[in-house]
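Asker: only the shape, not the letters, is given here:
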């Protein structure tokens, strides 16, 4: 699925959300139940949008980490992208391809996929950390660890994350985190559409989007894809 198709889906979903919002305003007595339905719909919409890079909705960040671990020990080979040898971006592309996710080949393009994570503190397993200058990319493995193909003479390795926030150009999330996938299943217990959206993204925090409307959140969601489609 292309990014353009994903954006069209978002447009379609926006219309559906408008209908739901109208229903909420018209029936105060049903506000709580309808709001939960709106949240669930938006969570499902976000999962569909994250599918723009081709991944199954069942794929999580933990799957990316486990997939990367299969290549531990593979030698660094510049331009390589298989078990015979791979460079940093080749590792990322190979791991994502194994999970059915289409990804560009080079770091500069991989730096635009998925949605951006605001800070290293909010990174989840499976997120991609792009080094400033876009000359290197690593897979965040959780617990302060990363998996990467470092340089000639080294192998793909799992090591402590040596990157400081100031070293990182962008952090990209291409699939929902495991906790976010779980949260979307119990979205009826959330306060509203904004909490559902951030839970699905795995970027939530108290008060992060207090008072945000569905249209505002959709605009935020669109902006996460705008670079990838060149808009």
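Answerer: Noted; the coordinates are in hand. Nothing here was measured: the structure is a model prediction, and the numbers come from that model. Residues are numbered from 1 along each chain as shown.
Asker: alpha carbons only for contacts and neighbour counts from here, please
Answerer: OK.
Asker: what about the strands in this protein?
Answerer: 81-82, 85-86, 115-116, 128-131, 137-142, 145-148, 157-160, 168-173 (DSSP state E).
Asker: of those, which is nearest residue 18?
Answerer: Judged by C-alpha to C-alpha, the one of these that comes nearest to residue 18 is strand 115-116, at 23.7 Å.
Asker: if we look at that closest one, which residues are touching it?
Answerer: With contact meaning C-alpha atoms under 8 Å, 6 or more residues apart in numbering, strand 115-116 is reached by 170-174, 224-225.
Asker: can you pick the most crowded of these?
Answerer: Among those, the one with the most neighbours (other C-alpha atoms under 10 Å) is residue 171, at 29 neighbours.
Asker: put this next to the previous one:
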């Protein structure tokens, strides 16, 4: 299955799950247990194929839209353990001397710490608004790695968890390159020595789970991100 088809399939699974959640909130909800099981089975088969790509490829247009992602466990858009999860995205930058501006937008439900190429970028403590960081000085020609520590904090009831990221770097000729959170990211439950560094081998980490497309799930369209 091609990468674009897999990404589209993950998005449609997210939309179908969101519709099922809305139907379940009706006064007389239909029994959707069979449909939910089918969605889980399809998502499991997609995950078995591995990440959508060995590394994220910059999109040279304005159409790249981030997904809400989380560690592949249960239905994180509905409820997830109040724990910390770890995420990595490897991507290529051809020639950073041509980068005019590089802007990282990020939010997590509930909080996150961000590093780029092993150097801390910043922290952010809400999912309702995306934080914005200028990261041009941290980009390198060739391989780059975004690493995020995301925490889902305790809640009195259902406790969804998610991470959403959009990195845009613009070249001197106006070309826009966009990296977004999607099923190509890697995720892990436990912190490992050196996991933020570019040379760390995350080959044993599973693919992140797409919890919902941007604008979906319990988060809807948060401030500071456009999709």
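Answerer: The structure has been received and is ready for your questions. Just so it is clear, the model here is predicted, and its values are computed rather than measured.
Asker: overlay them and tell me the TM-score.
Answerer: The TM-score (TM-score structural alignment, normalised by the length of structure 2) is 0.29; 119 aligned residues with a C-alpha RMSD of 6.1 Å.
Asker: my guess is residue 138 of structure 1 meets residue 145, correct?
Answerer: No. Contact between residue 138 of structure 1 and residue 145 fails when scored by C-alpha atoms under 8 Å: they sit 10.0 Å apart.
Asker: who's more crowded, these two?
Answerer: residue 138 (24 against 14).
Asker: and the more buried one, what is it in contact with?
Answerer: Residues near residue 138 of structure 1 by C-alpha under 8 Å, 6+ apart: 88, 92, 128-130, 146-149.
Asker: state the distance from it to residue 147 of structure 1.
Answerer: Distance, residue 138 of structure 1 to residue 147 of structure 1, by C-alpha to C-alpha, to the nearest Å: 6 Å.
Asker: what's the neighbour count on residue 33 of structure 2?
Answerer: A total of 10 residues lie near residue 33 of structure 2 under the criterion other C-alpha under 10 Å.
Asker: nope, residue 90 of structure 2 is what I meant
Answerer: Residue 90 of structure 2: 21 surrounding residues under other C-alpha under 10 Å.
Asker: buried ones in the helix or strand that contains residue 107 of structure 2?
Answerer: Element membership for residue 107 of structure 2 (DSSP states H and E) is strand 99-109. Buried residues in strand 99-109 of structure 2, counted by 16 or more other C-alpha atoms under 10 Å: 99, 101-109.
Asker: on that earlier part again, in JSON lines: the contacts of residue 138 of structure 1, plus neighbour count.
Answerer: Output for the contacts of residue 138 of structure 1, formatted as JSON lines (neighbours: other C-alpha atoms under 10 Å):
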{"residue": "88", "neighbour count": "27"}
{"residue": "92", "neighbour count": "28"}
{"residue": "128", "neighbour count": "29"}
{"residue": "129", "neighbour count": "26"}
{"residue": "130", "neighbour count": "24"}
{"residue": "146", "neighbour count": "23"}
{"residue": "147", "neighbour count": "27"}
{"residue": "148", "neighbour count": "28"}
{"residue": "149", "neighbour count": "30"}
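Asker: okay if I get the contacts of strand 115-116 of structure 1 as CSV plus distance to residue 61 of structure 1?
Answerer: Formatted as CSV, those follow (distance: C-alpha to C-alpha, whole Å):
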residue, distance to residue 61 of structure 1
170, 17
171, 13
172, 11
173, 8
174, 8
224, 18
225, 19
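Asker: nearest to residue 12 of structure 1, of those residues?
Answerer: For the contacts of strand 115-116 of structure 1, the residue nearest residue 12 of structure 1 by C-alpha to C-alpha is residue 225; the value is 15.8 Å.
Asker: relative to residue 128 of structure 1, how far out is the closest one?
Answerer: Distance, residue 225 of structure 1 to residue 128 of structure 1, using C-alpha to C-alpha: 16 Å.
Asker: again, but for residue 69 of structure 1
Answerer: 15 Å.
Asker: residue 14 of structure 1: which of the contacts of residue 138 of structure 1 is nearest?
Answerer: Taking the contacts of residue 138 of structure 1 together and measuring to residue 14 of structure 1 by C-alpha to C-alpha, the closest member is residue 128, at 28.6 Å.
Asker: wait, that closest one sits on residue 148?
Answerer: No. At 10.1 Å, residue 128 of structure 1 and residue 148 do not qualify as touching, with contact defined as C-alpha under 8 Å.
Asker: shared neighbours, those two?
Answerer: Contacts common to residue 128 of structure 1 and residue 148, judged by C-alpha under 8 Å, 6+ apart, are 137-139.
Asker: can you give me the buried ones in the longest helix seen in structure 1?
Answerer: Longest helix in structure 1 by number of residues, with DSSP state H as the criterion: helix 3-26. Residues of helix 3-26 of structure 1 classed as buried: 3, 6-7, 9-10, 13-14, 17, 20-21, 24 (neighbour count, 16+ other C-alpha under 10 Å).
Asker: which other residues reach it?
Answerer: Helix 3-26 of structure 1 is contacted from outside by 30-31, 34-35, 38, 41-42, 45, 48-49, 51-53, 214-215, 218, 222, 225, 228-229, using C-alpha under 8 Å, 6+ apart.
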